[in-house]
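Undergrad: Mind folding the following:
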Amino acid sequence: MPEPIKPTPAEGVGAETFVRALSLTRITPAEGSDTTAAVEFEAVMSTGAAVLRYDWGRDRFVSEVLDMSPKAVDIERMNAGASVLDSHRTSGLEAVFGNVVPGSVRLENGVLKARLRLDPQDARSRKVVEGFVRGLSVGYTVSRWEIDEATDPVTVRATRWQPHEVSVVSVPADPAAMVSLAGRQAFFGPDRASHC
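TA: Predicted coordinates:
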C-alpha cells in the first residue's frame, strides 16, 4: 500500500514522518587502522527528487518534492548526531546501530549530505559494508507545503522540512538510491577483504 500523505496549503500537515532513500559511499580507512573502530560513510540523503505518494485525504496520488534550498531544510536536529536505525523503528535502543557524525550534515549544490558512523560489532553494519543490504532511507517531518494543482499528478512541495533519522531498509522509496561500495576495504578483520 502506498505511504500516506495529507497535504494542506501553507499551514502544513503536522508531525507526520516521511522517508526517502539515500546512498552511501564508504570512507576508506587508513592502512593498518583498527578494524574494530566505528566505520564511517559519506551519505547522500536527498537530492529533492520527486517521489510518488498517496494523499489519503483527497484520495489521489501526488508527486512529493523536497525543496533543497538552505531556507527550506532545517538540519539542526540531524547535525546534533541523529541515529542510524533499522527500518525506521523508533520503539527501542536495539534498533540503533549507528549515528550521524555531529556537524557533518550540509547542503552542497542542492544535495543534502552527511557522514554516518556504524557500529562494526553489529551484524547489520556488516551487511551494509559487504553490500548485502544496500537500501537506505531518511526520515523527516514537513511543517510547510506548497501545492501545484496544475500538474499531473499534483505536485506537493515541502518548503520547510526537517530530517531527523537515517535507516537501513530492505526496500527504499527510490530503487536507484543505493549504497555505493566503491573503494571499500577489509572491515571485519584481515581475512575478510572485500573487493569491488
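Undergrad: from here on, contacts and neighbour counts on C-alpha atoms
TA: Will do.
Undergrad: Which secondary structure state is assigned to F61?
TA: When the structure is reduced to helix, strand and coil (DSSP: H, G, I helix; E, B strand; the rest coil), F61 reads as strand.
Undergrad: Pull the contacting residues for it.
TA: Neighbouring residues of F61 by Cα atoms under 8 Å, 6 or more residues apart in numbering: 52-55, 153-154.
Undergrad: filter those to the buried ones?
TA: The neighbour-count test (16 or more other Cα atoms under 10 Å) applied to the contacts of F61 identifies 52-55, 154 as buried.
Undergrad: Alongside the first, I'd like the structure of this one:
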Amino acid sequence: MSKGSDVVRAYGVERLAITPKAVDISRVEKGVAPVLDTHRQESILGSSIGKLAAVWFEGSSLVGRLQFHKTDAGKAAFGMVQRGEANAISIGYSVQSWEITDEDGRVIDPAKERLRVGEADYVFTATRWSLYECSIVSCPADPDAQIRQWGGNRDIADPAEYNRLAKFRMETRQRMLRRERMYRK
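TA: Here you go, the predicted structure:
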C-alpha cells in the first residue's frame, strides 16, 4: 500500500514514517476506512467501492487487504484490479505531528526558527499520522504504492470463482506435500 516514498510538494519533500508507533490504524480496526474511487468522497453510493479489511506492517511498508463492495462499482473495480487494469493505490491521511529537517539533515523547530520557503530544501516527515482511506488511482503520488496481485488468475473477476480456484490450488498443494512425505519414509 505505502512505502512512505518521498513526494515533492510545493513546500518541500513530504515523507511518511511507516512504523506501528507512527501510524494510527484505528479507523481500519473499527471498519470505517473506505476504499474510494480516486479519493472521491462526495457520495457513498458512487465513490465508495470497498473498505480496508486489514492493514499490517512489512518492514518499512504499510500493507493492506482490500474488500470490495458487492455493488456494481465495487464489482467493476475488483474486475479492473484482477485484470491488472488498475494497480495503483493512494492513501488519505491526517498528520498530527511533523519533523522538519533542512538539506543538511538538521531538525528545524518552526516555533523557534523561521522556515526559508523557496530558499532551502526541507523534508517534512509525518512522525504521527492517521490513515483515513485508501483509493484506487491511476497516478499515485507514491510510485511504490501498488496493488499486489494474488495468484495468477488475473482474468477472473468473480470473487467466488477466484476463491474456489484458490482453495483448489491450496488443496492440491497439500496433497502433493503429503505424497512427498509418504515417499520419503
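Undergrad: Filter the buried ones among the contacts of F61 of the first structure down to just the ones in strands.
TA: 52-55, 154 (DSSP state E).
Undergrad: and the longest helix along the second structure, what other elements does it pack with?
TA: Within the second structure, and with DSSP state H defining each element, the longest helix by residue count is helix 159-184. For helix 159-184 of the second structure, not one helix or strand is in contact under the criterion 3 or more Cα pairs under 8 Å, 6 or more residues apart in numbering; DSSP states H and E.
Undergrad: May I see the contacts of F61 of the first structure organised as a markdown table, with distance to W161 of the first structure added?
TA: Written out in a markdown table, the entries for the contacts of F61 of the first structure read as follows (distance: Cα to Cα, whole Å):
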| residue | distance to W161 of the first structure |
| --- | --- |
| L52 | 17 |
| R53 | 16 |
| Y54 | 18 |
| D55 | 18 |
| P153 | 21 |
| V154 | 19 |
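Undergrad: which one among these gets closest to A176 of the first structure?
TA: Lowest distance from A176 of the first structure to those (Cα to Cα) belongs to L52, with 14.3 Å.
Undergrad: what lines up against that closest one once you look at the second structure?
TA: For L52 of the first structure, the aligned residue in the second structure is V8 (criterion: TM-score structural alignment).
Undergrad: In contact with its match: list those residues for me.
TA: Contacts for V8 of the second structure (Cα under 8 Å, 6+ apart) come out as E14.
Undergrad: and if you look at E14 of the second structure?
TA: Under the criterion of Cα under 8 Å, 6+ apart, the neighbours of E14 of the second structure are 6-8, 123-126.
Undergrad: Any chance you could list what contacts the longest helix seen in the first structure?
TA: In the first structure, assigned by DSSP H, the helix with the most residues is helix 123-129. Contacts to helix 123-129 of the first structure, defined as Cα under 8 Å, 6+ apart, come from residues 26, 97, 118-120, 133-134, 179, 181, 184, 187-188.
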